[in-house]
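Trainee: for reference, the sequence and a predicted model appear below.
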Amino acid sequence: MSILIIYLERLKTNKCSICKRKDAVYHQKHSGLYLCKSDFIKNIERRVRRTINKHNLLKETDRIAIGVSGGKDSLTLLNILYKIEKKFKKSKLIAVMIDEGIKGYREEAIELAIKMTEKLGVPLEIFSFKELYGYTLDEMVKIAKEETDQGPAPCSYCGTLRRRSLNYAAKKVNANKLATAHNLDDESQTVLMNVLRSDINRIGRAGPYTRNLKDVFVPKIKPMREILEKEIVLYAYYNDIPFHSVECPYAPISFRSDIRNFLNKMEYQRAGIKYALLRSGDKIRKLHTDSQPIYECIKCNEPSTSKICKVCKMFDEIGITIKRLKY
């Protein structure tokens, strides 16, 4: 936070490009704008609304499940969607949270999510890996290390199971949309990661709106996909949104962490490169014609693009059987 204060002090010599009166608190390099506190907040909220309208992400009668983690991204998304949706009396927001079971990490985040949802009057439902699958993430990682030399990276387990869990949670609260807090940093990292993995199909299936395939996936939307991570930090700061800022203990060993560091360096040297990657991903998606069939996994009965789903394949490797989800 001290670095943020120093940054704000340095900007005080510049006036806001919009109101021309107040001191700027943020320099938006890709647009060249200097923004004061109030115009910065308006800018972020306007860009989120623009993304929603541009891609037709929401309707007035939607029942929206918001995936919250207690971090800056998800609580900022909750705050912005609350402001937007309170104007539409027929819409409904429900926060859903996944507790992976990471000791010493998730507890504070749960408390912050509870406080924020209570403040806004938004219901919160919490689902845990232990409850859903019979194991915490910590337990899965321990077993993987015992059964194999290394096993899949913890983020492989977590990411795959979190996606399944969020879809399950959205179904359980009868939502017809699932909003996730993916930001521009997340999206640009994903594009580059999949290019380096030569997985163009995955880029093709991504985007601001993931449709309901064969009535098995709740449509997923990403209203903040054009907002930089640093802008979200500043938005949370100026809106007094307390958030969990401790990094996941498993994050530093992930492939995404390496890509994040690389892109942050590139963005610093060449502002706008993250937007360029996002646009490239969108162009690939429009050209993408591959339509993979959806199967029912022969082991767990969950939807999958192969006869045996990725979850079951991962756990077969370490010799454990997870619980089937009960709908």
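Mentor: Alright, I've got the coordinates.
Trainee: contacts, neighbours, all on C-alpha from now
Mentor: Fine.
Trainee: which residues touch the nearest residue to residue 15 once chain neighbours are set aside?
Mentor: Counting by C-alpha to C-alpha, 6 or more residues apart in numbering, the nearest residue to residue 15 once its immediate chain neighbours are dropped is residue 23, at 4.6 Å. Neighbour list for residue 23: 11-16, 35-36 [criterion: C-alpha atoms under 8 Å, 6 or more residues apart in numbering].
Trainee: same thing but 6 Å
Mentor: Listed by C-alpha atoms under 6 Å, 6 or more residues apart in numbering, the contact set of residue 23 reads 12, 14-16, 36.
Trainee: okay, pairing it with this:
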Amino acid sequence: MGMEMRPCVKCKGEAVYFCSHSGQAFCRKCFINSVERRVKNTITRYNLLNPDDHVVVAVSGGKDSLVLLHILSRIERRFPKVKMKAITIDEGVKGYRERGIHLARMYAAKYGVPHYIASFKEVYGYTLDELVRKSESIGSGLNACTWCGILRRRLLNLKARELGATKVAVGHHLDDEAQTILMNMLRGSFVKLANLGPKPVKDAEGFIPRIKPLRYIPESEVALYAYFKGFDFYEVECRYVRTSLRDEVRNILNMLERKHVGTKFAIVRSADAIAPLLLHEYLKRIKFNQCRKCGEPTTREICRACEILEKLGIGA
């Protein structure tokens, strides 16, 4: 005989979800309220939004970005001076991005948020598929998932700046953050760890600070929220992700979470504690320049994006 679900911790009604990391059960309505409350608390506690911010929301059409867009659009109504726009990065992966763009455009229109598209083809002259073929033909040894992320982040920052953004909001949830923290520890990338605290960091002139309102919401809860709200989201995985370190780290963390509930929260909270100390050292040692080729902010003479394009035989 299966264990009976305990009643909702808030209203004592019939629960539909048990939160293993908190030991609380929720009905559908109270679960939705719980997620929204935690997102709002994160925004307030870490001062992620100011009353006059111009926020560009990165919207892929997946569950994470659609949940973020929905919750931020609700918050925006209480702050009439806040301006919000949505942007979708089109990497140019055939059979992968098209539906995501359609959904991003549809939900942005539903919430009355202007929507923009920025493409690899437009800025770099090649789609990701074309870049992968070029990389393979010259035997560059570059990992598609890694350098796609670098090129995508540069494009997002570039377009957000063009749109007048003061903040870029991304739908990174607890699982994403735990994975990124562990990956940077494995690589010894302590400069990147310094930037992984909950507060937005203004690195250099030209860099738009990023905020992550879903940082403390597990992926499973983001998915359940999207399901309860009836979102038509897009969850086909990019075919290049299976070549990435992130995919391996994800599997390891999921295994640890199953055996030791709260592992992901513990990793993120640990990063929260050490990030300010690392950032203090990082700001003392690091000097920002403008990339010699593209003019974007970087700690190198040539930024990582231009370095990758150079290895592929492409001008920035």
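Mentor: Noted; the coordinates are in hand. Since the model is a prediction, treat every value here as computed from it, not as a measurement.
Trainee: wait, which of the contacts of residue 23 of the first structure is closest to residue 55 of the first structure?
Mentor: residue 36 (28.4 Å; C-alpha to C-alpha).
Trainee: what does that closest one correspond to in the second structure?
Mentor: The equivalent of residue 36 of the first structure in the second structure is residue 27 (alignment by TM-score structural alignment).
Trainee: again, but for residue 61 of the first structure
Mentor: Residue 61 of the first structure maps onto residue 52 in the second structure when the alignment is built from TM-score structural alignment.
Trainee: what is the neighbour count of that match?
Mentor: As a burial measure, residue 52 of the second structure scores 12 neighbours (other C-alpha atoms under 10 Å).
Trainee: re the thing from before, which element, helix or strand, includes the nearest residue to the match of residue 36 of the first structure once chain neighbours are set aside?
Mentor: Spatial nearest neighbour of residue 27 of the second structure, excluding adjacent residues (C-alpha to C-alpha, 6+ apart): residue 15 at 4.0 Å. When elements are assigned from DSSP states H and E, residue 15 of the second structure belongs to no helix and no strand.
Trainee: separation between residue 15 of the second structure and residue 30 of the second structure?
Mentor: Applying C-alpha to C-alpha, to the nearest Å, the value for residue 15 of the second structure to residue 30 of the second structure is 9 Å.
Trainee: quick one: which of these two has more around it?
Mentor: A count of neighbours by other C-alpha under 10 Å puts residue 15 above the other of residue 15 of the second structure and residue 30, at 22 against 19.
Trainee: quick one, strands of the stretch 201-327 of the first structure?
Mentor: Per DSSP state E, counting those that start in this stretch, the stretch 201-327 of the first structure carries strands over the ranges 209-210, 220-221, 295-296, 303-304.
Trainee: for residue 99 of the first structure, which of those strands is the nearest?
Mentor: strand 220-221 (19.7 Å).
Trainee: quick check: the aligned residue for residue 100 of the first structure in the second structure?
Mentor: Aligned counterpart of residue 100 of the first structure in the second structure: residue 91 (TM-score structural alignment).
Trainee: now the helices: where do they sit in the stretch 101-250 of the first structure?
Mentor: Counting by DSSP state H, counting those that start in this stretch, the stretch 101-250 of the first structure has these helices, from start to end: 106-120, 129-133, 137-147, 154-172, 184-196, 200-205, 229-238.
Trainee: relative to residue 267 of the first structure, which of these is closest?
Mentor: Checked against C-alpha to C-alpha, the stretch from the helices of the stretch 101-250 of the first structure lying closest is helix 184-196, at 10.0 Å.
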